[in-house]
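>>> Following is a predicted model, sequence given first.
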Amino acid sequence: MLESKPGDLPKKKSLSGVLESGGDDGKVPTTIKIVAGLYFLQKIKTKWRRFKMTTKRTSRNFHGLNNNLKEADEQALESALKELTSGIEKLDQESISAMQQRLDVKIKPTRSLGVLEDIGQQLAGIFRTSQPKIEGKAVLLMGGDHGVVTEGVSAAPQEVTAQMFYSYLEGGAGINVLAEYGGAKVIATDIGIAAPLDPPELMVNRVKNGTNNIAEGPAMTRQEALLALLTGAQIAAKTVDSGVNLLATGEVGIGNTTPSAALVSVFTGHSVEEVTGRGTGVSDEALKHKQDVIKRAIEVNQPDPSDPIDTLSKIGGLEIAALTGAILEAAYQHIPIILDGIISSAAALTAAQLAPISARYMISSHNSEEQGHRLALKQLGLQPRLDFHMRLGEGTGAALMFPMVEAALKIADEMATFESAGVTTGDF
């Protein structure tokens, strides 16, 4: 029996080598030419998609505005929002189909990995490639206070907002722990905290010192709502430019479940009782009072659900507006964004009212204890993926989805196929 040593084996030519010098007889077979043509065409298409994506990220002056958004007037802000929403594109169906084809040949029954396969297809459509990669992750945590706390709708005092904000900066809060576990950074931004922060540079993005009391009148002006929204969008854009391509939403703001419930009620048509939860843990009596306050806010302000900015400015919050902008910018940039609880979902509803296709870029995370959360997700066409009885906020539920999202791509990239593993396919 003859044995061959590794050095005795004939070397195989690469595809490019065959094209350059021909086969063993010096000629390039027609089949090889066709395959090579298709191969290089696919590479060109992939590079073109990535080029378009990169161009979209960097070759613009933030939707027609300069870097200092606070210098823009209301008309300029409206124009920037219009450019942002009109630039959001549908997911790429070709990439979705190609991803499903990749998943269907893995050694498993068809669709047996359920939601993981759904996420894989969604990411393919968002990134516009059948081989999406996660390059960096971040939680965008927006902070804002609410004048409605004077109505006694929260069990915690307003000063807790600023105190917790410092905790995020120091890295000791729940979201810091879970984000680090998921390999993500936390970007905390003061959009509308009421108390002064030290150093003052922390307040550079602050639109105003908390909202007005929505039970007495509008939370903010239309221009302030637009400014907060576009500030959130700008923060998302800068985060993406830094190399992040998977975002999650987080927030802090004592009293913010009250405006969130108001927004969910107006945008979904559900009653205040159906969408209002206990927030920081109020009693039955306090819950009834909270519902009455929300009803009064809607009655006093008469928000127009067909005009999302009108609704946001009248019964919303500054951090909710900023999250709305972050969600829209993520969609504009072809970036997936993970939603957290009721506050994030109120922002998501607002974003979807402004640009319905933006909902396709959203990934739901957990089922919050806030009862309006599931109704908001249903309106968005989403289902909660985790049910851990959480109601902390901050983005903690969203952070738990980072490993799940990456697991979906791990399956596509690393799981064996029937052919590679030598497994008989059968009828499954």
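That came through, no problem.
>>> only C-alpha atoms for contact and neighbour calcs from this point on.
Noted.
>>> For residue 123, give me its contacts.
Contacts for residue 123 were tallied using CA atoms under 8 Å, 6 or more residues apart in numbering; they are 132, 336.
>>> check which helix or strand covers it.
Residue 123 belongs to helix 115-127 when assigned by DSSP states H and E.
>>> Can you name the element that comes right after that helix?
strand 137-144.
>>> hmm, who's touching that next one?
Contact with strand 137-144 is made by 161, 165, 179, 183-194, 210-211, 236, 239, 244-253, 317-320, 322-323, 394-395, 399, 402, as judged by CA under 8 Å, 6+ apart.
>>> Second structure for comparison follows:
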Amino acid sequence: MFTISALESQLDEVIQSCLDNKTKPQGSLGKLESLAFQICRIQQTLTPELNKPQMLVFAADHGVVAEGVSLFPQNVTVQMVLNFIAGGAAINCFCRQHGIEFRVVNAGVNGVLPEDNALINASIAPGTANFAKQPAMTLAQCEQALLKGAELVADRHQRGANVIGFGEMGIGNTTSAAAIMAKLLKLPAEECSGAGTGLNKAGVEQKTKVINRSLKRLKGTKLTPQQVLAELGGFEIAMMCGAMLKAAELKMVVLVDGFIASSAALVASKMEPYFLQYAVFCHKSKEQGHKKMLKAMGVDALLDLDMRLGEGSGVAVAYPLLVSAINFINEMASFESAGVDNV
């Protein structure tokens, strides 16, 4: 379905030499240097650019909400999508601040939404089934979601974008993300399940029980990553996964938000191992499983601000760091050009 190439390494030494010869001690810009290196490597150039940055926030509802896994009722999903359309959410504020083009994608919201330029209607169905009792979606629905996500990214790429961020909205989706994590990484549900929208201890215990029931339902079955996604995912997670894979296939810089977006990236990395070379993980969520998920993928996040909002908020807040990374490699003097001694 997707073909993601390993990044070419011919320029690696040249990129590193360029970074090392800027007027600073080697490595003194820390993660900004690693970020600049990664962007140069993705774009195969010493003069990287960030063109027409995009933000896609995928929204969908989850049948597992019936199990009492969320502090908020399901109708908050559609209410928040309306808030996105009106421009009143945190992600809207941050995208406006940094000049990021924003769209919200209806991947499977259980509610009526208006036609609006800020909304892309790509609904697979009005929410998934309750995965504690049955597969969240059919394999055909999962494939449809993956392909639709890819289609949306291809459209953004055709319009000139080479950097794209991903966020989500969906009451119950931390339960889905934690279940995916537990199944793919073979971890106990207790290590993956967290407070989500603000559950107390009893709420987290209930969520954990529900995830364990779903894992018990799948016990002994050998599933592909895509089958795990169909069994436990949400339409927004599946569509986001396809979008991420297509962005990497097109050699775009892929910006990943927090816990739920990272679960989509985890599936993507299991489907196409080279995917991670294109992915920038923007912030470490306060959701307790995220740290272990990032570690399992062998990646680190740019920011750790105790955020757990979702919506792509971590992507938008981290985006200026990408701008700084390309600016210093494009504009900072070398020791030679500045006439500064290099020890």
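The structure has been received and is ready for your questions. This structure is a prediction, so every number in the text was calculated from the model and none was measured.
>>> Superposing both, give me the TM-score.
Once superposed, the chains reach a TM-score of 0.96 (TM-score structural alignment, normalised by the length of structure 2), with 342 aligned residues with a CA RMSD of 1.5 Å.
>>> quick one on the thing from earlier: the helix holding residue 123 of structure 1 aligns to what range in structure 2?
The alignment of helix 115-127 of structure 1 onto structure 2 (TM-score structural alignment) covers residues 31-43.
>>> Going by neighbour count, list what's buried in the matching stretch.
The neighbour-count check on stretch 31-43 of structure 2 (16 or more other CA atoms under 10 Å) flags 32, 33, 35, 36, 37, 38, 39, 40, 41, 42, 43 as buried.
>>> could these go into CSV alongside distance to residue 282 of structure 2?
Output for the buried residues of stretch 31-43 of structure 2, formatted as CSV (distance: CA to CA, whole Å):
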residue, distance to residue 282 of structure 2
32, 12
33, 15
35, 11
36, 14
37, 16
38, 14
39, 14
40, 18
41, 18
42, 17
43, 19
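>>> out of these, who's nearest residue 123 of structure 2?
For those, the minimum distance to residue 123 of structure 2 (CA to CA) is 31.6 Å, reached by residue 42.
>>> related to what we said a few turns ago, what mean distance separates the match of helix 115-127 of structure 1 from the matching residues in structure 1?
In the superposition against structure 1, stretch 31-43 of structure 2 averages 1.0 Å from its aligned positions (mean CA distance after the TM-score superposition for structure 1).
>>> Does residue 250 of structure 1 belong to a helix, a strand or coil?
Here residue 250 of structure 1 is strand, with the state taken from DSSP: H, G, I helix; E, B strand; the rest coil.
>>> which residues does it contact?
Applying CA under 8 Å, 6+ apart, we find residue 250 of structure 1 in contact with 139, 140, 141, 142, 340, 344, 393, 394, 395, 396, 398.
>>> Tell me which residue of structure 2 matches up with it.
So residue 250 of structure 1 corresponds to residue 167, using TM-score structural alignment.
>>> And for residue 361 of structure 1?
Using TM-score structural alignment, residue 361 of structure 1 pairs with residue 278 in structure 2.
>>> Contact partners for its match?
Neighbouring residues of residue 278 of structure 2 by CA under 8 Å, 6+ apart: 38, 42, 248, 251, 252, 253, 254.
>>> Counting neighbours, which of these comes out on top?
Neighbour counts for the contacts of residue 278 of structure 2 peak at residue 254, which has 28 neighbours (criterion: other CA atoms under 10 Å).
>>> picking that back up, narrow the contacts of strand 137-144 of structure 1 to those in strands?
Counted as lying in strands by DSSP state E, out of these, are 185-192, 246-252.
>>> In ChimeraX, how would I select the buried members of those?
Burial among these is assessed by 16+ other CA under 10 Å; the matching ChimeraX selection reads:
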select :185,186,187,188,189,190,191,192,246,247,248,249,250,251,252
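>>> Run through the neighbouring helices and strands of the helix or strand residue 45 of structure 1 falls within.
Using DSSP H and E, the element containing residue 45 of structure 1 is helix 30-58. On a contact count with 3 or more CA pairs under 8 Å, 6 or more residues apart in numbering; DSSP states H and E, helix 30-58 of structure 1 meets helix 222-241.
>>> residues in structure 2 aligned with the helix it packs on?
Going by TM-score structural alignment, helix 222-241 of structure 1 sits over residues 139-158 in structure 2.
>>> do stretch 376-384 of structure 1 as well
Using TM-score structural alignment, the residues of structure 2 aligned to stretch 376-384 of structure 1 are 293-301.
>>> Can you mark which positions in that stretch are buried?
Under the neighbour-count criterion of 16+ other CA under 10 Å, stretch 293-301 of structure 2 has 293, 294, 297, 301 buried.
>>> so can I have TSV of those residues showing secondary structure and distance to residue 269 of structure 2?
Listed next are the buried residues of stretch 293-301 of structure 2 as TSV, based on DSSP: H, G, I helix; E, B strand; the rest coil; distance: CA to CA, whole Å:
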residue	secondary structure	distance to residue 269 of structure 2
293	helix	12
294	helix	12
297	helix	8
301	coil	16
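>>> Would you tell me which one of those comes nearest to residue 284 of structure 2?
Nearest to residue 284 of structure 2 among the buried residues of stretch 293-301 of structure 2, counting by CA to CA, is residue 301 at 5.6 Å.
>>> Would you confirm that the closest one contacts residue 280?
Yes: using CA atoms under 8 Å, residue 301 of structure 2 is in contact with residue 280, at 7.5 Å.
>>> ok, back up a step: narrow the contacts of residue 278 of structure 2 to those in helices?
Among these, the residues falling in helices (DSSP state H) are 38, 42, 248.
>>> Tell me the one of those nearest residue 193 of structure 2?
Nearest to residue 193 of structure 2 among these is residue 248, at 28.6 Å by CA to CA.
>>> Give the aligned equivalent of that closest one in structure 1.
Using TM-score structural alignment, residue 248 of structure 2 pairs with residue 331 in structure 1.
>>> give me every residue that touches that match.
Applying CA under 8 Å, 6+ apart to residue 331 of structure 1 gives the contacts 88, 89, 337, 358, 361.
>>> so which of these persist in structure 2?
On the basis of both residues aligned by TM-score structural alignment, their matches' CA atoms under 8 Å, what survives of the contacts of residue 331 of structure 1 in structure 2 is 88, 337, 358, 361.
>>> All good on my end, thank you.
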